[in-house]
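Provided below are the primary sequence and the corresponding predicted coordinates.
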Amino acid sequence: MTVVSPPTPFTPAHLRERVQEILAADALPPIAQAGHPVLRQHAAAFDGQITAVELEQLIALMRRVMHEAPGVGLAAPQIGIPLQLAVLEDKFDVDPEAAAVRHRTPLDFLAVLNPRYTPVGGETAAFFEGCLSLSGLQAVVVRYERVRLQFETPGGLGREQEFEGWQARIVQHETDHLLGTLYVDRAELRSLTSNAEYATNWAEPGIAKARAALGFLSEYP
C-alpha cells in the first residue's frame, strides 16, 4: 500500500520565520529524529519563500550540520524546515573493496531544490543504509542503481543530471525525505540492525552474510 504524506501546514510566512530563527541561533540546529512530524510531511516546493541571501545562508548551515553529523546528505526537514531543499556531498575515504562493490565514488557538494528522480533502466542494488534521523540503526534497502534527477539550482536554473551507484542511493534517500518518506519505509525490516551489531557482524562490502543469517531478500538476484 502506498502512503501519501500530508502536505506541510507551514505557510510561506511561517517557513521564512522558521528559517530566520534557525539562522539567528548561536548553535547548530539539532537533527530531527523519527517520530517528529516534520519528517512525515510533504515539504513545500521552493518558490521564493525566503530571500536569495537567506537561501545561501541556509545551504551553508545545512552543509555544516551534515559535516558535523557526519553524513553524506541532509534534507531541510531534518532540521525542522519543511522546504524542498537538500544538500549532498560524499568525500569520505572508503575501503577500496567496499567502494568497488558499492560503486561508491566521491560526490562533489551539491544543493538541490524541488528535486525529482526517475530510474534509468531497471537495475537495482541492495545495501545497508543509515539515516541521521534514525540514529544508531541501519537496514538493507533496495534502490535503483541509476537515476535521473531533475532539480533547480539555488540560482534558479533548472537542471537534469544522472547519478549511479552510491551517488544514486544518496540522491534517492534525500529526495525521499522531501516527500515524507524515510529509508525504513523501503527497507527489508528483517535486516534492521543497530550500528553496534552491524559493526560486530555485518560490516563487509556486500550483504551476503547478513542476508543468509537474518533471512531477508531470499528471492533477490
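On my side now, so go ahead.

Going by C-alpha atoms from here, please, whenever you check contacts or count neighbours.
Fine.

Tell me the spacing between the residue nearest to Ser135 when sequence neighbours are not counted and Val171.
The spatially closest residue to Ser135, leaving aside those adjacent along the chain, is Gln33, at 7.4 Å (C-alpha to C-alpha, 6 or more residues apart in numbering). Separation of Gln33 from Val171 (C-alpha to C-alpha, to the nearest Å): 20 Å.

So for those two, which residue has more residues nearby?
Neighbours were counted for Gln33 and for Val171 using other C-alpha atoms under 10 Å; Val171 has more, 26 against 16.

Put this next to the previous one:
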Amino acid sequence: MAPESDHAPLAERVEELLAAGGPLPIVAAGRPVLRRPAEAYDGSLGPALLARFVEALRLTMRAAPGVGLAAPQVGVELRIAVLEDPAPVPEDIATIRGRRPQPFRVLVNPVYEPVGTARAAFFEGCLSVPGWQAVVARHAEVRLRAEDERGRPVDEVFTGWPARIVQHETDHLDGTLYLDRAEPRSLSTNEAVAALWSQPTPAAAAAALGFELP
C-alpha cells in the first residue's frame, strides 16, 4: 500500500465532490476519465470517506435512474462500482432476458471471466451516453471476483441480465464503453427503441436494421 500522502489529492477531490451533497454529476462520453483504466483501490480513501463515496454512488445511480454506476462515471478513477436492479419489467421480458431483482452491492477491484461460450444480445444503454441504446452481445454467464466495501471477498457466478450489468460496469473500470462492443447498425435513440424495438429480443431490430445476432 502506498503512503497516505500519495493519495491526498484523490481523497481531496472526492471530498470536494461530496461537499455539494445530492447526486453527483455524471461524466459523459468524450471525457478522458472514461477511457483510462482505473486505479486499483488500495485503501486510498479511508473507511469513512469510502462509505460516504459509496453512498453518493448509490444516490446518484438511483436518481439517474440506472442499474449500475462506476466511479469513473463521476470522474473518480478508482476500480469501484455499484449495482442494484429492482427489475421492474414485464414477466415475459424478465424471463427471456434473465432479468431478476438484484440487491444493492458494492464491487471493489472487480474482474470477470466468461463461464462457457454462450452469448446473448440485447439493447443496452449507459448513463454516460445519454439518449442512445445499441445491441451488445455479451457473455451469458460470468464469474466475478472482487471485494465488497468492507474488504470481504466476492466470488460469484452471474447469469442473464445480472451478468450483463457486471460486465458493463467492470468494463467502465477498464476504460471501455458499451459502444465499443455494440453492433453499430443497431444504434438507436431511446425514443426509437420505445416506439419500434420494445420486444423482449432484438430480433425485429436486427431484421429491419440489417445486423446479425449471435
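Done, it's in. On a predicted model such as this, the values are computed, not experimentally measured, just so you know.

TM-score them against each other, please.
Here the TM-score for the pair of chains, by TM-score structural alignment, normalised by the length of structure 2, is 0.95; 209 aligned residues with a C-alpha RMSD of 1.0 Å.

related to what we said a few turns ago, how much space separates the residue nearest to Ser135 of structure 1 from Gly80 of structure 1?
Distance, Gln33 of structure 1 to Gly80 of structure 1, using C-alpha to C-alpha: 10 Å.

Residues contacting the longest strand seen in structure 2, please?
Within structure 2, and with DSSP state E defining each element, the longest strand by residue count is strand 102-114. The set of residues external to strand 102-114 of structure 2 that reach it, using C-alpha atoms under 8 Å, 6 or more residues apart in numbering, is 40-41, 54, 79-87, 139-149, 162, 166-167, 170.

Give the helix, strand or coil label for the spatially most central residue of structure 1.
Centrality entry for structure 1: nearest residue to the mean C-alpha point is Glu174, 2.6 Å, by C-alpha atoms, centre = their mean. For Glu174 of structure 1, the secondary structure call by DSSP: H, G, I helix; E, B strand; the rest coil comes out as helix.

show me what contacts the alignment partner in structure 2 of Gln150 of structure 1?
Under the alignment by TM-score structural alignment, Gln150 of structure 1 pairs with Arg145 in structure 2. Contact analysis of Arg145 of structure 2 by C-alpha under 8 Å, 6+ apart lists Pro110, Val111, Tyr112, Pro153, Val154, Asp155, Glu156.

Compare the residues you listed with structure 1 and list the overlap.
By both residues aligned by TM-score structural alignment, their matches' C-alpha atoms under 8 Å, those still in contact after alignment to structure 1 are Pro110, Val111, Tyr112, Pro153, Val154, Asp155, Glu156.

what do we get in structure 1 for the fifth one?
Under the alignment defined by TM-score structural alignment, Val154 of structure 2 corresponds to Arg159 in structure 1.

dump the residue contacts of that match.
Going by C-alpha under 8 Å, 6+ apart, Arg159 of structure 1 touches Gln150, Phe151, Glu152, Thr153.

what's around the third one, how many residues?
Applying other C-alpha under 10 Å, we find 19 residues neighbouring Glu152 of structure 1.

re the thing from before, and the kept ones among the contacts of Arg145 of structure 2, which are buried?
By neighbour count, with 16 or more other C-alpha atoms under 10 Å, those hold Pro110, Val111, Tyr112 as buried.

counterpart of the last one in structure 1?
Using TM-score structural alignment, the partner of Tyr112 of structure 2 in structure 1 is Tyr117.

before we move on, back to that, relative to Leu217 of structure 1, how far out is the residue nearest to Ser135 of structure 1?
27 Å.

tell me, the longest helix seen in structure 1 lands on which residues of structure 2?
Using DSSP state H, we find that the single longest helix of structure 1 is helix 52-68. Counting by TM-score structural alignment, helix 52-68 of structure 1 lines up with residues 47-63 of structure 2.
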